[in-house]
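[1] pasting the structure only:
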């Protein structure tokens, strides 16, 4: 069943009136289109997105032809070190002096929220693929802000909802101590309780923690059926390694990796990761198109893409398509096209963008294969279920975004 906003969006894409812009707004303002990929390239999320996301952005620019409206496309990047102040300073310099037109990726929710706020102030488009908080398209939404690959709601619906239905009706959370972790725990808890389960407790853990001993002991002592890891990247990997040492799974508890990607599974290895339930928006071995993309990505990076990498490719490609459709790189015109145009590419399949900037696409519930079931490197997932776009993400009317009219 289509929601009213989705029906309207699809109707709008069927017959779009020509947009007539003033002569001064036509074309590319400074002779080039410059896109900044701002993310963690040296810390806990370096494999999660990192330099591979930069390569994904370059692939999109190349696949588009290297130019848009006869202007060259330039990709620049920087490491924000997971610090909002550093990210904001880089973004401000990019906007004010480096002629950057749009910033994307933005791993870490606190960083993404800070840069989205600055982008709104500067009237620049940002497209988030690496951060998870639903506030980006909720209370902190922006007319120029877009959220692309996944969010805490999609992860909670996928992994959390599936495990409760499978009998995991009591949970204890080990939660990253910042906005992303809080949101992921809160939304997963909501789904657990809606399905008749209960939350026995939680503990908050600083970013980049290496020793999870005390936190895992609390989870073990809780007697919960499921230990929910509301963190990501190396933090999740370290928690899983510690859980193995403490015999968490051997003792009868299940681990739920609420945000874990193919890159993380590869780093951890199948011996430790086997049996994990997780949710991603992309898998390289899903169909012929994803396999072709994966092969090209592997040739450039030495890795198969996860949903952040493929999502970044999609975001850059759609931004360029929007500039082309608008006939200008002027922010208001491009943002309008981003809201109107369907998203059709190797990542999204057939996606749509809501009035709050949320890109709607299917998500996939995965189970990590046992070592003996894997056919080789990167053959890591069994796809258990497809989560339809309208279930995976929050209805814009219920998102809390003040830009959405009922």
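    Perfect, thanks for sending it. This is a predicted model, so every value here is computed, not measured. Residues are numbered from 1 along each chain as shown.

[2] only C-alpha atoms from now on, for both contacts and neighbour counts.
    Will do.

[3] gap between residue 300 and residue 52?
    With distances taken as Cα to Cα, to the nearest Å, residue 300 is found 9 Å from residue 52.

[4] those two: who's more crowded?
    residue 52 (26 against 14; other Cα atoms under 10 Å).

[5] from what I can see the more buried one touches residue 309, true?
    Yes: between residue 52 and residue 309 there is a contact under Cα atoms under 8 Å: 6.6 Å.

[6] what strand or helix carries residue 5?
    Residue 5 belongs to helix 4-14 when assigned by DSSP states H and E.

[7] another structure for you, compare them:
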């Protein structure tokens, strides 16, 4: 869902010749596969790729290889501190001057904050953002601020949404039995703090929800580190049950 939502915006902004930098992890490989498939659907091509060990702090060599390939964009299939370090290296390597864009399947406030505005760049898929225009999202933000004295990130959203749904499922099922909870969650629609509907698809348990596309701010312009470019409803970008089968 994230890759299908963000790829058209990456292609429109930067072009469709990509170089991939991917973490040597299962989620890194899954992101690379999803982004490559979405790019192919847009008529693009992967002109090169490199994989980096999880926990890499120096991406100088990887980005030098990317620069040599002369792509229109470098796609970072990384997360956490790996992504923070890679984006700092992207800025240091001067790829902007080479008109090589940057982005990927997933970013967020948890990346933007330690990265800082000076190194913040690219177009990213976002799971949640503090600028979502829904009343429940605003209440969530206010609740976190009142208790923890900071604006939540999408990691906070993950925890809140997951714990809320499991506790409500226990209430509906009247038990903590695993199979009973699965049945209570299958097909269940709930307030996912977003504009569109959020629900667990019964046949494969896919959480169908809004996907956001954001452009990283290079300076402080408002709440959060990303300008929201689009809110993409979940149903049009969700894979079918057959497509969802793991092919790694």
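    Arrived safely. Keep in mind that what you see is a predicted model, and the values were worked out from it rather than measured.

[8] sorry, back to before: pull out the buried residues from the helix holding residue 5 of structure 1.
    Neighbour-count burial for helix 4-14 of structure 1, counted by 16 or more other Cα atoms under 10 Å, picks out 5, 6, 9, 10.

[9] any idea what the last one aligns with in structure 2?
    Looking back up the chat, that one is residue 10 of structure 1. Matched by TM-score structural alignment, residue 10 of structure 1 corresponds to no residue in structure 2.

[10] with residue 264 of structure 1 instead?
    By TM-score structural alignment, residue 264 of structure 1 lines up with residue 111.

[11] mind checking how far that match is from residue 83 of structure 2?
    If you measure residue 111 of structure 2 against residue 83 of structure 2 using Cα to Cα, the figure is 7 Å.

[12] which one's more surrounded, these two?
    Taking other Cα under 10 Å, residue 111 of structure 2 and residue 83 do not tie; residue 83 has more neighbours (24 against 21).

[13] quick one: the more buried one and residue 89 touch, right?
    No: with contact defined as Cα under 8 Å, residue 83 of structure 2 does not count as touching residue 89 (9.7 Å).

[14] now which residue in structure 1 aligns to residue 27 of structure 2?
    For residue 27 of structure 2, the residue aligned by TM-score structural alignment is residue 180.

[15] over to residue 36 of structure 2?
    Aligned partner of residue 36 of structure 2 by TM-score structural alignment: residue 189.

[16] neighbours around its match, how many?
    Number of residues near residue 189 of structure 1 (other Cα under 10 Å) recorded here: 23.

[17] ok, it - contacts?
    Residues near residue 189 of structure 1 by Cα atoms under 8 Å, 6 or more residues apart in numbering: 198, 199.

[18] pull the distance from the helix or strand where it lies to the chain's centre.
    Following DSSP H and E, one finds residue 189 of structure 1 within helix 179-194. From the chain centre to the centre of helix 179-194 of structure 1 is a distance of 16 Å (Cα atoms, centre = their mean, to the nearest Å).

[19] how about residue 252 of structure 1: what's its closest non-neighbour residue?
    With Cα to Cα, 6 or more residues apart in numbering as the criterion, residue 252 of structure 1 has its nearest non-adjacent residue at 7.3 Å, and that residue is residue 225.

[20] tell me how far that neighbour lies from residue 345 of structure 1.
    In terms of Cα to Cα, residue 225 of structure 1 sits 39 Å off from residue 345 of structure 1.

[21] between the two, which one's more packed in?
    Using other Cα under 10 Å as the criterion, residue 225 of structure 1 and residue 345 rank with residue 225 on top: 22 against 18.

[22] what does the more buried one align to in structure 2?
    When structure 2 is aligned by TM-score structural alignment, the residue opposite residue 225 of structure 1 is residue 72.

[23] now do the contacts for that match.
    Contacts of residue 72 of structure 2 by Cα under 8 Å, 6+ apart are 14, 15, 16, 17, 18, 99, 100, 101.

[24] let's see 6 Å
    14, 15, 17, 18, 100 (Cα atoms under 6 Å, 6 or more residues apart in numbering).

[25] and for residue 276 of structure 1?
    So residue 276 of structure 1 contacts 367, 368 (Cα under 6 Å, 6+ apart).
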